[in-house]
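*Asks:* predicted model and sequence follow; I will ask about them next.
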Amino acid sequence: MTSYALLVAPAANRVYAQAAPRLTLAELAVLDATVGQGRLGPAEVVELAGVPYVAFDGDLTTDDLAHVANVSTALALFERQGELLRPVPLHRLDRFDDDLLTILKYQGKTNELFTRMLLNVTVQSSGAAGRALTERLRILDPLCGRGTTLNQALMYGWHAAGVDLDERDVEAYAAFLPTWLKRKRLKHTADTSRLRRDGRTLGRRFSAELAPDKESWAAGAAIRVTVDHADTTAVPDIFKAASFDAIVTDAPYGVQHGSRSGGALQRSPLDLLAMALPGWVRVLRPGGAVGIAVNNRTSPRADTLQVLADAGLQPLDSEPYRGFEHRVDQAIVRDVVVAVKGPAQEAGRG
C-alpha cells in the first residue's frame, strides 16, 4: 500500500479555491467507486509544511494513476515516504495548451476546473469509462454557451458537439476557436453552414476539425467539434440516436439558458430539463451518462434527480456523488447530478 499526497492547483476564483480541496475529495471518491474499483483508500485534506494536500493510500494500477493525473485540481502528485515527498509523473490526457480553456474571460463563464471535474465524473460513471484513456469519446453539451465543456473535451482529444439558443454565444465560439488554432499554428479546417434536417432549416452550424500535431493530421486522426445554433429540444433532430458517450452541461441557473419550445422563451430550469431530457437520452449510447451542474436554489437536487429518472435514466445518488455541493455566490449553490442510461454501475447505485 502506497501513501500519496496530491497538491491541489490554485484557482483564480477565491470562493472556488476555498471549496477545491473538498471537491477534490468528492472527485476522488467517484473515481474510486467507478474505474478505481476500491483501490484508492479514503482521501482526506492534510497540511504538510503549512501547505494543504489531499492524501490517500492505495495499490494503484498504471491506469489508476492516469485517471488521478486528470483529476481536475491535480497540480502535482507525490508518494509519501516518511516526512519526504517523491514526485510522481502525471501523464495527463491533455493534447493542447491550457489557454484553450483559460484565455476566454466573460461574465457567467463556468470555472474551467469545475468543468473538468464535471466531465471526469460523468465519463467515469459511464460505460465508456474503460475507453477514456485510449479512445476518442464523443461528448455533447446541449446548452453549451461559449464552449467551456467543448474545449475541455478537445483538450482530452475527444470529439465534441454543442447546441445553444443564443446566437451571440455560437458566433463567439466560431470566432474564437479558428483564431486560437491559427495563433498556435495547428492544422485545422473550420466553416459555418446552414443546419438542415428533412428539408427544414433548424439554425446554423459551426464545425471544425483539428489536430494537436502534423503527424496526427496527416494520419487522418483529426478531432471534430460542432456547435449548432438551435433549440436544445431539437437535439434528437440534429444528431443520430445513440451517438454520444456522455452528455455534460450546466443546467440554467435561472437566467442563462432557455428554450423556445411552444413559442415562448422557457427559462425554468426544471421545466427546461423535463422538456429536453427525453431528446438528450435518445442520442445517448446505452451505458452512457448524463452529468449536469445545477443551482440547488432553483433546481433542488432531489427534484433534478426525479426529472432524470422520469426521462428513463438511472440516477446515481450514493455517497460518492453527494459531496459536490458548493457556493458560487449568494444566488447560486452549485451541485452535480449524474445519471446513466441502462443499468447503473453497482458502485454508483443510490
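*Replies:* Looks like it came in fine. Residues are numbered from 1 along each chain as shown.
*Asks:* rest of the way, CA atoms for contacts and neighbours
*Replies:* Fine.
*Asks:* for the helix or strand hosting Trp280, packing partners?
*Replies:* Element membership for Trp280 (DSSP states H and E) is helix 269-283. The contact analysis (3 or more Cα pairs under 8 Å, 6 or more residues apart in numbering; DSSP states H and E) places helix 269-283 against helix 235-238, helix 301-310.
*Asks:* in the chain, where's the longest helix?
*Replies:* helix 14-33 (DSSP state H).
*Asks:* nearest approach to Val170 belongs to which of the helices and strands packed on helix 269-283?
*Replies:* Distance to Val170, taken as Cα to Cα, is lowest for helix 235-238 among the helices and strands packed on helix 269-283, at 15.6 Å.
*Asks:* now the helix or strand following the helix holding Trp280 and helix 269-283, what's the angle there?
*Replies:* For helix 269-283, the following helix or strand on the C-terminal side (DSSP H and E) is strand 284-295. Relative orientation of strand 284-295 with respect to helix 269-283: 160 degrees, computed using axes from the mean of the first three to the mean of the last three Cα atoms, to 10 degrees.
*Asks:* and stretch 189-197, what's buried?
*Replies:* Neighbour-count burial for stretch 189-197, counted by 16 or more other Cα atoms under 10 Å, picks out Ala190, Leu195.
*Asks:* quick one: contacts of that stretch?
*Replies:* 174, 178, 201-210, 228, 237-238 (Cα atoms under 8 Å, 6 or more residues apart in numbering).
*Asks:* tabulate the helices and strands packed on helix 269-283 (JSON lines), appending distance to Val163 and mean neighbour count.
*Replies:* What follows is the helices and strands packed on helix 269-283, written out as JSON lines (distance: least, Cα to Cα, whole Å; neighbours: other Cα atoms under 10 Å):
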{"stretch": "helix 235-238", "distance to Val163": "8", "mean neighbour count": "18"}
{"stretch": "helix 301-310", "distance to Val163": "20", "mean neighbour count": "17"}
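*Asks:* take a look at this one as well, against the first:
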Amino acid sequence: MKRALNKTLYIIAYGFWYLVALLPFPVLYLLSDGLYLLISRVVRYRHKVIWKNLKNSFPEKTDNELRLIERGFYHWFCDYIVETLKLITMSKEQLMKRMTFTGTEELNRILSEGKSAGVYLGHLGNWEWITSLPYWVDNALCCQLYHPLENEYFDRLFKYVRERQGALCIPMQESLRKIIQFGRNGKPLVVGYISDQTPFWWSIHHWIQFMNQETPVLTGAERIVKHTRQVFVYGDMTRTSRGHYNCEFRIIREETKGLPDYEITDLYFQELEKSIRRQPEIYLWSHNRWKRTRAYFEENFEEVDGKVRLKEGKK
C-alpha cells in the first residue's frame, strides 16, 4: 500500500514539475516574485534561523544591513526554486548561456594529463545547474556526491534531473568505492563535493573558524581527494544577473597526496567564506549550519582510534 502511494505521489510530482518547467523564464520569475511575498512576508520561512546565522556571521553589520541581506536571500532562494524546477526541460544551449564556467582551460589541462579533479563547492548560487559541467570539459567523467532520499521514487526523480546533462550521482556511502571503480575505467574524473553541510555528531573530527563562528566540518571529501590523488580545485560561484551564474575554477593544490591532515578542508572554507562575503544573499542561510556546538560535543563525545563515540554514561 505504501509503495503504491509513493509511486502515485511520484507520478503527480513528476507531472507537476514537468508542466511548471515548460513555462518560460519570465513567467517563472513572476511566480518567484509571488513566492517571495508569501515566504518572506506571510510565512516568514525559517526567519529565526536565517536571522541568527546572519547576526553571528556579520557582527560588524547593522540590523538594516542584515535585513537587506535577508531580503536578498529570500529573493534569490525563490529564484533558486523555480530555476531548479526549470532544469528538467532546459536545453544544452539554455544551460550554457545561463550557467557559464571560467578556468576550464586549466581544468582541461589537468584532465588531459590523466589526472582527476576534486571540485569543492558550497551551497552558493545555483549548485543544481553545476550538473551542466559535462558540456564544458573534455574527455572526463563528471560526477557528484549526494545523499539519497528515503523515498525511492522521489530519489529517482531528483537523480534523473541531476543526471540529464551527463553528470553521474554517487551516493555518499558508496563514494570512495565508486570513485576508485570509475577511475579504473581509464577516464579521468571531475568529482563535485558540496562540503559545507553540518556533520552528524559521530562524523565530527575537525573544527574551524568559519563566518565568525566555531564550526564542525565534514572531512570525508578530503580523505577521498588525497586517497585518489585528485587535484584540489575550488569552484567560485557568482550570480552575474538574475538567472545567470558563473563558476570560476581555481586550482588550490595540484599535488594532494602528502598534504597535512585538514589542510584541504581549511583552505576550502577560507575560499568559501570569501565567496559568501562577496555575495552573501546567494548563500543558503536557512540551513541550521551551526546547530552543533563544541561545548556539547566535548561534554558528550570522545574520539577513540579515529572513531567518535558517546562517552560512558551519556545517552
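*Replies:* Great, that's in hand. Nothing here was measured: the structure is a model prediction, and the numbers come from that model.
*Asks:* overlay the chains and give the TM-score.
*Replies:* Once superposed, chain against chain, the TM-score is 0.35 (TM-score structural alignment, normalised by the length of the second structure); 181 aligned residues with a Cα RMSD of 6.3 Å.
*Asks:* let me know the closest of the contacts of stretch 189-197 of the first structure to Asp141 of the first structure.
*Replies:* Closest to Asp141 of the first structure, out of all of the contacts of stretch 189-197 of the first structure and judged by Cα to Cα, is Asp228, at 10.6 Å.
*Asks:* ok, that closest one touching Asp164?
*Replies:* Yes. Counting by Cα atoms under 8 Å, Asp164 is a contact partner of Asp228 of the first structure at 6.4 Å.
*Asks:* residues near Val8 of the first structure, how many?
*Replies:* By the measure other Cα atoms under 10 Å, the count of residues near Val8 of the first structure is 21.
*Asks:* so for Ala66 of the first structure, which of the helices and strands packed on helix 269-283 of the first structure sits nearest?
*Replies:* helix 301-310 (30.3 Å).
*Asks:* which helices and strands does that closest one pack with?
*Replies:* Judged by 3+ Cα pairs under 8 Å, 6+ apart, helix 301-310 of the first structure is in contact with helix 269-283, strand 314-316, strand 332-340.
*Asks:* and Asp228 and Asp164 of the first structure? which has more neighbours close in?
*Replies:* Each of Asp228 of the first structure and Asp164 has its neighbours counted (other Cα under 10 Å); Asp228 has more, 28 against 24.
*Asks:* pretty sure the more buried one is in a strand, no?
*Replies:* Yes. Asp228 of the first structure: assigned to a strand according to DSSP: H, G, I helix; E, B strand; the rest coil.
*Asks:* ok, back up a step: which of the contacts of stretch 189-197 of the first structure ranks first by neighbour count?
*Replies:* Asp228 (28 neighbours).
*Asks:* can you pull the contacts of it?
*Replies:* Here Asp228 of the first structure is in contact with Gly162, Val163, Asp164, Val170, Leu195, Gly203, Arg204, Arg205, Phe206 (criterion: Cα under 8 Å, 6+ apart).
*Asks:* tell me which of those fall in helices.
*Replies:* Val170.
*Asks:* closest to Gly288 of the first structure among the contacts of Asp228 of the first structure?
*Replies:* For those, the nearest to Gly288 of the first structure is Gly162 (16.8 Å; Cα to Cα).
*Asks:* wait, that closest one touches Thr148, no?
*Replies:* No. With contact defined as Cα under 8 Å, Gly162 of the first structure does not reach Thr148; the gap is 10.2 Å.
*Asks:* of the two, give the one with the bigger neighbour count.
*Replies:* Per other Cα under 10 Å, whichever of Gly162 of the first structure and Thr148 has more neighbours is Gly162, with 29 against 23.
*Asks:* gap between that one and Val227 of the first structure?
*Replies:* Gly162 of the first structure sits 5 Å away from Val227 of the first structure, going by Cα to Cα, to the nearest Å.
*Asks:* cool, and Phe114 of the first structure?
*Replies:* 21 Å.
*Asks:* between these two, which one's more packed in?
*Replies:* Higher neighbour count among Phe114 of the first structure and Val227: Val227, with 29 against 19, using other Cα under 10 Å.
*Asks:* I'd assumed Asp169 was in contact with the more buried one.
*Replies:* No. Contact criterion Cα under 8 Å: Val227 of the first structure and Asp169 do not qualify, at 9.8 Å.
*Asks:* what sits in contact with each of the two?
*Replies:* Counting by Cα under 8 Å, 6+ apart, nothing touches both Val227 of the first structure and Asp169.
*Asks:* hang on, the earlier thing: any chance of the helices and strands packed on helix 269-283 of the first structure in TSV, with distance to Leu6 of the first structure too?
*Replies:* Listed next are these as TSV, based on distance: least, Cα to Cα, whole Å:
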stretch	distance to Leu6 of the first structure
helix 235-238	39
helix 301-310	29
